[in-house]
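> Sharing a model prediction with you, sequence too.
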Amino acid sequence: MASEINYDGKCYNRDLSWLLFNRRVIELANETTTPFLDRFRFLAIAANNLDEFYSVRVPSLQSQMELTHDGVEEKSGLHYSKILKKLHKRNEKNFQIQYDYFNRLSEQLPAEQLGQFVTYEQLNPHERERADQVFDQRILPFLSFTTYDDNYNLDYLKDKRMALAVKMKTKGKQRIRIVPVPLEVRRTIRLTLEDQLYYLRVEDLIRHNLTNLFDDGKIERILTFRINRDLDASLDVDKDDNNQDTIKNLRHYLADREKGRITQFAIESLPDVDSAFISEFIQKFKIDEQAVYRIPGPLDLTFLLPLLKPWKKAQPTLVYPKFTAQQWTAQQSMLQYLQEHDLLLQYPDDSFDQFLTFLREAIADPQTIAIKQTIYRVADNSAVIELLKEAAQKGIQVTVMIELRARFDEANNLKVTSELEDAGCNIIFGKKYMKVHSKTCLVLTKDGVDPAGYVQIGTGNYNEATAKGFVDLSLFSSRADYVKDLAAFFNYLEQPGAQPPKYKSLAASPHRIEDMVIQNIQKVKEYYQATGRGHVFLKVNSLTDVDVIAAIYDAARVGVPFRLIVRGACCLEVGVCGPRENIVVSSVVGQFLEHSRIYAFYDEGTNLWISSADLMTRNMDNRVELAAPVFDPKMQQRLEHIIAIYSQDDVDGFFMNQKGKYFKYESPKGHSAQQTFLHELADRQQATAPNAVQRAWMHVTDWWHHQRKH
């Protein structure tokens, strides 16, 4: 289907577009509607985002450049070397903005009675003496160093590790010593001196106490650095191997992954850092100049995250107001309700605990014979895993599809695998060469040709921790079509070499979600040409798939309106489809992380879908994903309401212009989707706790209007 549509190569590079997304996260630290302490949080989130980018995406580009001998990327028409240069330049600009905001916010900490960041040089002699005592007692016992004379490498330093490089002269010979910042101590030393609270960074304290570590020579130069490594190694799960072989292979993979090449080498750009020593260091240790960044402030702003908890406790009015998520409050049980109705929840305003209620009731129901669920990422000490273990121990047949290749969650998923196997659950792993990214749970009360039971199909992980901050959708139902399709889906996962089944209602990747989206876009196009009516709404984390973009361009040329909410990377360009083009692209970035995926097609009827899949080539072609149509009229009405609210967002929405840059409206009308849903949540809860909820509602409303005003 996609091959019938002309693609003319007008696309942005995915990774350059992603850096613009990280810029949008940074910009939240400068938004008047962002509470003071949450501004620090967004700076830390942006830093954490960038770590993964340099551990996964940059290595992928480097590999493509080497494999193709600096060939041209299909989407953007840019050589890979050009993309990497542009990434470096754009990221340098992001760093400058990020640290400008950090410095401005840090200057306001004393006024908010939250202490003060200080450097060692800013302390008076008495204060330095106290800090030196902390060094001797709490830091020096954990310090070690490696001395280099001729052979230079940093292989023993793992990803995200910070260290000090010290150039010394000992016995008439110059040497370089590497002192890793110990992981056993926090990045900030809390000092209370003369009723003043100070925060001193541990690497700064180490830097000024190195003579306590070295007594055999003269220190000539010091630089503080931090590395990111290539963690983009791949692991294939062979369905013919037994589980123990797969687990053994994964353990080897995790060990080898820590030895990847350095992709980012960040140096704290202090006034006394010697440029000649930097050049000497990166040459001796064979660090690519393209990986080097001189950072105008403290390295790795994720050090702010542990500080936020005590700050929020001390100043609770300087963060987003707390809210109470909606629990299951119906008089009847959830399973009884689902026998007659579908249910669509939106986290975090709807509590993830309602999924736990669903599982608990299924376990307690004597009619339940089996529970089947996919697991991609779960919380530490997961309540979901405990309930699945309880179900198996009760005699229910429990099958869990665990994706061991969920990046950076591999170790936790290994732990979960062991726990579930010990409890008697049947464990299966993903398809070879394809991650299983679907988010679904099937409860069977009857198996066979006509299975019966209940389903849950979602856009997000079964993680009760992240569900408090991620916006996701979760559909519950007992519809026979859903149940039958999911029974076939799990049979496909359980059988090595099985071909994907044909589904009556659902769509699944590989390929079929892409086909469904493109076919529906073309249907809307045909309807629009015949009637002048019809439009398409898509909400995803990323839009990078060339075939889907080509279908959008094809329909946009005849005037089909598109409203696209793309949180992260967006390769689609606006302004390239001629005079009839009507495409609006925005990225909603706010209090919560937008994670839900919605596909909505409006022609002669309303065709609404939720999905686990972003519109990316990897999700369309190389992953096992699910998309579910929403049939229930009331749930359709709720989803259309959600779509309408997002379409109006002009507060948290950054809009794409024809140059591929993002802007905010100078005079917004004040429509924030995330805050609107919280206000509606308060309205819903008034019936059950009118006085308490009314007070909470007034607090949220007063705060919101105050933030907008100032």
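Thanks, I have it.

> C-alpha only now, for contacts and for neighbours.
Noted.

> Name the residues that touch the helix or strand encompassing R638?
Using DSSP states H and E, R638 sits within helix 633-648. Residues outside helix 633-648 that contact it (Cα atoms under 8 Å, 6 or more residues apart in numbering) are 342-344, 537, 563, 565, 608, 630, 671-673, 676.

> Nearest to R221 among those?
I565 (49.7 Å; Cα to Cα).

> What's the first helix or strand after the helix or strand where that closest one lies?
For I565, the host element (DSSP H and E) is strand 561-566. Sequence-wise, the next helix or strand downstream of strand 561-566 (DSSP H and E) is strand 582-588.

> Second structure follows, compare the two:
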Amino acid sequence: MDPKIPLKTDSPDVPAKSFDLKSPEWYLNRELTWLEFNKRVLHEGQDDRNPLLERVFFLAVVGSNLDEFFMKRIGGLKQQVGASVKKLSIDGRLPQEQIDICYDSVREILDQQLTLEKDLQQLLTKEKIFIKRYSELSQREKHSIDAHFVNEIYPLLTPQGMDPAHPFPFISNLSINLLVSCSYPDNDHSYLNRIKIPISSEMPRFVKIGKSDTFLLLEDLVANNLELLLPGMEIETCATFRVTRNAITERHEEQANDLLGMIESALRERKFAEIVRLEVGPNMLDIHKGKLAAELGVDEDMDVFEVDGIIGLRDLFEISAIDRSDLHFTPHHPIDNAELLGDDPNIFHTIREHGSILLQHPYESFETSVERFLREASKDPKVLAIKMTLYRTAKDSKIIKYLIEAAQNGKQVAVVVELMARFDESANIRWAGFLEEAGIHVTYGVVGLKTHSKLIFVIRKDYNGLRRYAHIGTGNYHAGTARAYADLGLLTCNPDIGADLTELFNYLTSGYTPMRQYTKLLPSPKLLKKALLNKIEREITSNKDNNQGLIQFKTNALEDSDIVEALYKASQAGVHVDLIVRDTCRLRPGIKGLSENIRVISIVGRFLEHTRIFYFKNRGNEEYFIGSADLMKRNLESRVEVCTPVELPKNKKLLRELLDLQLNNKRNVWEMNEDGGYTQLRSNNKNDSVCVHRFLIESAEKRSAAGRRALAKKRSKKKSANSSSAKKRNK
């Protein structure tokens, strides 16, 4: 069991009526619960039931996540400290108090990281995958790799002096650097130089030696060839370091006349933003560590982290990608959605036939469903207009290609590009430019609100008039993440949803906020939060009428205090609440008189859980919703999100199977305790030892196989009917 999250007070066993639901003690700290999630990810790396290179992958994920945590969360808290913010968090802590407790948890994770890193390196060695130090190489290997250094790396290096004649150099975010002290042979004076390691997509961090799976860290290779960079100098010390900069540089959009210019300016500011963490190698002298800390403006006691292993574990993604099928999960090849199989090549006819089609990624193919939907829309002569929201997409996106082709084919195309998608701002600015050059109407949404919804809206001239088709999803239009994230999507031609989307896109593209009416969709910030709170209250009322209330939410995060308070009230009223929350969760389950009817689980495994589902029993008239919104204040109050009802029985059945499987399985499942700690579920039952994601892969394969059998049967009947007709004509 993981160490518990510290609480402001112990949980008293008191009658329900005496609970003050506004009290900070009933709300867990957002940052700590997110760090607890990373402990669960780290455990996947520690779990020897996972293949070796997948364990390396999980270790890299934790390293990447911690980088983002410092950039976003610690960066934001440090800004609050700098601004002398005295407002307490929902759990009753000042910004500096949150930083202090986060650092305790981070250092605990780092200790576990280091142990796991060493364990995995030993296991990799047994599998003939070597991450060596330069000193461990044979003379032949050194000769080979030194030649590579001279030809491919040496020309890219630029030693930068650090003395009164040379200003302290700019250190870019997350770059790997060497701090080198050297001197002339006949002089006792030491000179300091910074050397940036030129890591890029073309220059990997792990340099492969020969044809075997033997690797050397690029900085280690540079450190052992310094005599070429600093000829005639005696090298005294050489140590690795890395800085992490604050990524919170957003300005108030309401005050910007030029949103594009504002984002570009914010990106420039982020490049030079305040440093929030300094990582150094264990061999760095204290005097050099102090000098770096002083020059970089960080607290040497708090913000300097000595790393005994590899600095920047995110680069282990390079090792985890080694092509060794025996050390990876069994390859997964997404199958075609069963309802999209058929002889009719027109996807719009298929959607019309089925009404609505529920997609499950990554189990079902993104290419043959979502990309196909947009590809056919771009070419279909009956399609008149395409509207879409774009939050994140792939580097070589087919989505962009199809949108441009649609415009070239004479269709009206409008795209709402979210410029403030964190860490994707530059890419989205570039995509917006490409789209505008193709004649596409590009807008940036509503002032003051991020557009986080996942929508494709197609207007087509069908045989009986205009009909509206749509895809509404829980994940981004990114082919890469569609292979790694567990998401849902709905292809539909429901006329009410189509009418709602017309209103929504008019709102997004005009930027005006007149009263708009929605029949089916629940958009935020106008309706979603209010609707969720009303539906929770309805479950409370139905429970009082001896109708067993039931609420089940699946979300990435539960942070909004109003939703938490409403769920507490539901539990106190006897409503059973099941919550599948991937990471941040403020709610404390299992407290007598407050939340004993609430269960919280988290699933961490092969695929990243990214699906959002909201279920209400509603006196037997069950309601299911899927959408883009997590249960966070920012999503519900300051973003444009969309949740759609899932109403057809066949699709409800699929959602029920998904929820039941995840709620009842014991592999990759962690249950939250009342103090915020988590216990990994274990079982001796063989079925429970099968990964949740493996079950869903097999379920999708069975659906596809059944669909192919039904299609074959349909073809056979059609062939027989044609044969009979031919015989009759011959007679």
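Received it, and whenever you're ready, just let me know what you need. A quick note: this is a predicted structure, and the numbers were derived from the prediction, not measured.

> Got a TM-score for the two of them?
TM-score for the superposed chains, counting by TM-score structural alignment, normalised by the length of structure 1: 0.90, backed by 672 aligned residues with a Cα RMSD of 2.4 Å.

> Of the contacts of helix 633-648 of structure 1, grab the buried ones for ChimeraX.
This is how ChimeraX selects the buried members of these, with burial counted by 16 or more other Cα atoms under 10 Å:
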select :342,343,344,537,563,565,608,630,671,672,673
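
> So which of the contacts of helix 633-648 of structure 1 belong to helices?
Within these, residues falling in helices by DSSP state H are 673, 676.

> could I get the contacts of helix 633-648 of structure 1 as JSON lines with distance to I363 of structure 1?
Shown next, in JSON lines, are the contacts of helix 633-648 of structure 1 (distance: Cα to Cα, whole Å):
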{"residue": "D342", "distance to I363 of structure 1": "20"}
{"residue": "L343", "distance to I363 of structure 1": "19"}
{"residue": "L344", "distance to I363 of structure 1": "21"}
{"residue": "F537", "distance to I363 of structure 1": "38"}
{"residue": "R563", "distance to I363 of structure 1": "42"}
{"residue": "I565", "distance to I363 of structure 1": "38"}
{"residue": "L608", "distance to I363 of structure 1": "31"}
{"residue": "V630", "distance to I363 of structure 1": "26"}
{"residue": "H671", "distance to I363 of structure 1": "42"}
{"residue": "S672", "distance to I363 of structure 1": "39"}
{"residue": "A673", "distance to I363 of structure 1": "36"}
{"residue": "T676", "distance to I363 of structure 1": "36"}
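
> G458 of structure 1: which of the contacts of helix 633-648 of structure 1 is nearest?
Closest to G458 of structure 1, out of all of the contacts of helix 633-648 of structure 1 and judged by Cα to Cα, is L344, at 9.4 Å.

> hang on, the earlier thing: in structure 2, what range does the strand holding I565 of structure 1 match?
Aligned by TM-score structural alignment, strand 561-566 of structure 1 falls on residues 576-581 of structure 2.

> Same question for stretch 638-648 of structure 1.
Counting by TM-score structural alignment, stretch 638-648 of structure 1 corresponds to 654-664 in structure 2.

> Check how far the matching stretch sits from its aligned residues in structure 1, on average.
Here stretch 654-664 of structure 2, set against structure 1 after superposition, deviates by a mean of 1.4 Å using mean Cα distance after the TM-score superposition for structure 1.

> what do you get for stretch 96-109 of structure 2?
In this overlay with structure 1, the average offset of stretch 96-109 of structure 2 from its partner residues is 1.2 Å by mean Cα distance after the TM-score superposition for structure 1.

> give me the stretch of structure 1 that that stretch matches.
Mapped onto structure 1 using TM-score structural alignment, stretch 96-109 of structure 2 spans residues 81-94.

> Which of the residues in that stretch are classified as buried?
Residues 81, 83-84, 87-88, 91, 94 are the ones in stretch 81-94 of structure 1 that count as buried (16+ other Cα under 10 Å).

> again with stretch 364-373 of structure 1
For stretch 364-373 of structure 1, a neighbour-count test (16+ other Cα under 10 Å) marks 368-373 as buried.

> Repeat that for stretch 462-479 of structure 1.
Applying 16+ other Cα under 10 Å to stretch 462-479 of structure 1 flags 462-464, 466-479 as buried.
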